[in-house]
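Asker: the sequence and its predicted three-dimensional model are supplied below.
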Amino acid sequence: MHRTLATLAALATATTPTLAADPVVLQPNGSWNLDYADEKCLLTRLFGEGKDTHFLAFQQYWPAPEAGVTVAGPGFDRFRSLARTDVRFSETQTPFATTPFTGTVGSYGPGVIFSNLRPDRGEPEQNVTGETGKPGLPQLDPTLGKQAVFLELAQGGRTVRLETGPMDAAFAALNACTLDLLRDWGLDPERHLTAQNGPRWRNEEALTRRIVANYPRDARMQGEQGIMRMRVIVAADGSVESCTIISATKTERLESPACEVMQRAQFDPARDANGTPFRSLYATSITYRMR
């Protein structure tokens, strides 16, 4: 059960229109690699060869119908942060307009970083993507994964395509990994999968405003931006049992106050298939972005 929040500073950022261009097409160099890390599931693959090697990663921090996506390599050296970037996963798909971050990704060089991408929607709209209070457990859709045969990014006349092939098996592997994360946190995946509803955050609007308003001052003055993941364990009585913040991007001064705010959160608890309240997960992505 997750939501996406965004904090916005009052600075304008211009977007660059994407122009049609013949894509740089990169073939896979090896198989998918799935890393069962302590706090996330990381699915990676390499494309191209030698100095033209490119990196693709899907990251999930809990079960969700989307994933954080990072791509990196020399093909992205002209991509600019927060500039319009068109994304698509197949020839028949209409490109989605997105505004990702850019940065350096290890030895792979210039990278493009998405807080969340869905193969059917691109970047989910901020504050509209929550599954809280809905039945079942949202996960990646392997049917959509089967239709997703490449990842193509286009920005400012440069187009780069990573030829992944169908990603249904990769999505299924990520789904299995995130269910294992629930087990690691002492939660019951089966109760989540068959739940009548997830936890409902009753005072969400008031606390979200507080989180959004508190862009850390030192980070804002330095123009520091980043993506955080917040995981909240909600007890069977609706109280906040624990809150964890994980930085999905490297930052120096950017520390989110969200967990302090969440101590005041009030939830209606999740209910299982029989209607019994149970200990469950509420999670969200928080994007600190200068505009």
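Answerer: That came through, no problem. Small disclaimer: the values here were computed from a predicted structure and weren't measured.

Asker: C-alpha from now on. contacts and neighbour counts both.
Answerer: Fine.

Asker: just give me the longest helix of this structure.
Answerer: Using DSSP state H to define each element, the chain has its longest helix at helix 168-184.

Asker: elements contacting it?
Answerer: Where contact means 3 or more Cα pairs under 8 Å, 6 or more residues apart in numbering; DSSP states H and E, helix 168-184 is packed against strand 33-36, strand 41-47, helix 142-147, helix 189-193.

Asker: what sits up against the shortest one?
Answerer: Yep, that's strand 33-36 we're talking about. Taking Cα atoms under 8 Å, 6 or more residues apart in numbering as the criterion, the residues outside strand 33-36 that touch it are 41-45, 173-174, 177.

Asker: could you dump those residues into CSV with distance to D218 added?
Answerer: CSV is the format used below for the contacts of strand 33-36 (distance: Cα to Cα, whole Å):
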residue, distance to D218
C41, 31
L42, 31
L43, 33
T44, 33
R45, 36
A173, 40
L174, 36
C177, 36
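
Asker: ok, and the most crowded of those residues?
Answerer: Of all the contacts of strand 33-36, the highest neighbour tally under other Cα atoms under 10 Å goes to L174, namely 28 neighbours.

Asker: here comes the other one, which I'd like you to weigh against the first:
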Amino acid sequence: MLLRLSGLMAAIGCSSALLANPAPPLRPIDSWHLDYGDTQCSATRQFQAASGPVTLGLAPTTSGDSYRLLISVPRRGPAYAQRAMGTIDWGKGQSRVAGLYFGAKAVPVGVYQYRLSAADIEQARTASAVVIDADGSQSYQFALSDMAPLLAGLADCTQALQQQWNLRGDAALNRPAAPVNDVNSLVGQVDDRWDRSLRHPLSSARFQLLVDPRGRVDGCDVSMSSGDALVDAGACEALRDHARFTPATDRRGQPTRSVWTSNPVSWSLASNTFDGGCTKMSSDGRAILNGCERPIIRGLQQMPPPPPASPPPPPSSKS
């Protein structure tokens, strides 16, 4: 499983069914369920298919500038997350989107996840249906209703989340959070063996982290993508596990929650050769693997340097 099972993933994974190439749109069988989470706002809804309900999910980032759209299917997803290109059409033409397809250990489901801009989601406000072509092999069509109040509810939740994490309240902070370790060293180093697993060069990326009063990372959003969904997700996982901060303090000098945004992370690539898709991620989210070779990078951190060379033996004395 690539990402930790959040409340949204748990809701999506419990009840869903696969429908290949649907003709009429799937109809909802319940209302939208809006979850005001501690680190994430999310909404899920079930739709009726011949073999059971399919679940559609939406989750905005803390900043509200992008969303994750998720669809679950009842077959067990891959143990290692895979890239999944797709298209989404809200009735105004198809848009190509990059995403992931992954499974979960606890439940036999597979989940497609795509990242959309807030502008893309705005098309859903008046849409009567959405057609999603997942990875070119599965097509899903959902009849939409109540989208305007849903998006308004997600916006209200996001605003409350921003206040909770002091994203829009710098005046309430005496001191912002500051990283203790080098964030770039956690996510920005890619060696030659990983180069060969990529399909295209990486762009600079930017990450937005929810830092709790202990200085630990409670959540990670991608505010500017590297251009590769697998790399983005793996980098967020590495930051959650390894990034440490001196926490922000409030006006009373007490540690408090805050949001920290990275500078653009430039990826260090040693070559421009790409293998066309051998890369997968381990089920614990900690290792990028090359399906054609062997593990490449543990935790997306810089590979350890080679051991120093042994000193040459002293010259033998002549008798």
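Answerer: Happy to help now that I have it. On a predicted model such as this, the values are computed, not experimentally measured, just so you know.

Asker: returning to that earlier point: equivalent range in the second structure for the longest helix of the first structure?
Answerer: Across the second structure, the stretch matching helix 168-184 of the first structure (TM-score structural alignment) is residues 148-164.

Asker: how close does that stretch sit to the first structure?
Answerer: Following the fit onto the first structure, the mean deviation recorded for stretch 148-164 of the second structure is 1.6 Å by mean Cα distance after the TM-score superposition for the first structure.

Asker: hang on, the earlier thing: give me the contact list for the longest helix of the first structure.
Answerer: Identification of contacts with helix 168-184 of the first structure by Cα under 8 Å, 6+ apart yields 32, 34, 36, 38-43, 60-63, 139-147, 188-189.

Asker: which of the residues in it are buried?
Answerer: Along helix 168-184 of the first structure, the positions that meet the burial threshold by neighbour count (16 or more other Cα atoms under 10 Å) are 168, 170-175, 177-182.

Asker: one more: stretch 43-54 of the first structure?
Answerer: Of the residues in stretch 43-54 of the first structure, those with enough neighbours to count as buried (16+ other Cα under 10 Å) are 43-48, 53-54.

Asker: can I get those in TSV including distance to L5 of the first structure?
Answerer: Shown next, in TSV, are these (distance: Cα to Cα, whole Å):
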residue	distance to L5 of the first structure
L43	24
T44	26
R45	29
L46	31
F47	32
G48	35
T53	34
H54	30
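
Asker: which parts of the second structure are helices?
Answerer: Taking DSSP H to define them, one finds helices in the second structure at 7-14, 118-122, 147-164, 183-187, 192-195, 229-242.

Asker: need these in TSV with distance to V217 of the second structure, can you?
Answerer: Compiled in TSV, these are given as follows (distance: least, Cα to Cα, whole Å):
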stretch	distance to V217 of the second structure
helix 7-14	17
helix 118-122	24
helix 147-164	15
helix 183-187	12
helix 192-195	26
helix 229-242	5
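
Asker: which among those is found nearest to D218 of the second structure?
Answerer: D218 of the second structure sits nearest to helix 229-242 of all the helices of the second structure, at 6.8 Å, using Cα to Cα.

Asker: which strands and helices sit next to the closest one?
Answerer: Under the contact definition 3+ Cα pairs under 8 Å, 6+ apart, helix 229-242 of the second structure sits against strand 82-83, strand 99-103, helix 183-187, strand 217-224, strand 279-281.

Asker: distance from the fourth one to the middle of the chain?
Answerer: What it means is strand 217-224 of the second structure. With Cα atoms, centre = their mean, to the nearest Å as the basis, the distance from the averaged C-alpha position of strand 217-224 of the second structure to the chain average is 8 Å.

Asker: ok, the third one next?
Answerer: In terms of Cα atoms, centre = their mean, the centre of helix 183-187 of the second structure is set 17 Å apart from its chain centre.

Asker: name the residues of it that are buried.
Answerer: Within helix 183-187 of the second structure, the residues that qualify as buried by neighbour count (16+ other Cα under 10 Å) are 183-184, 186-187.

Asker: tell me the one among the residues you listed nearest to S137 of the second structure.
Answerer: For S137 of the second structure, the nearest member of the buried residues of helix 183-187 of the second structure is V187. The distance, counting by Cα to Cα, is 31.6 Å.
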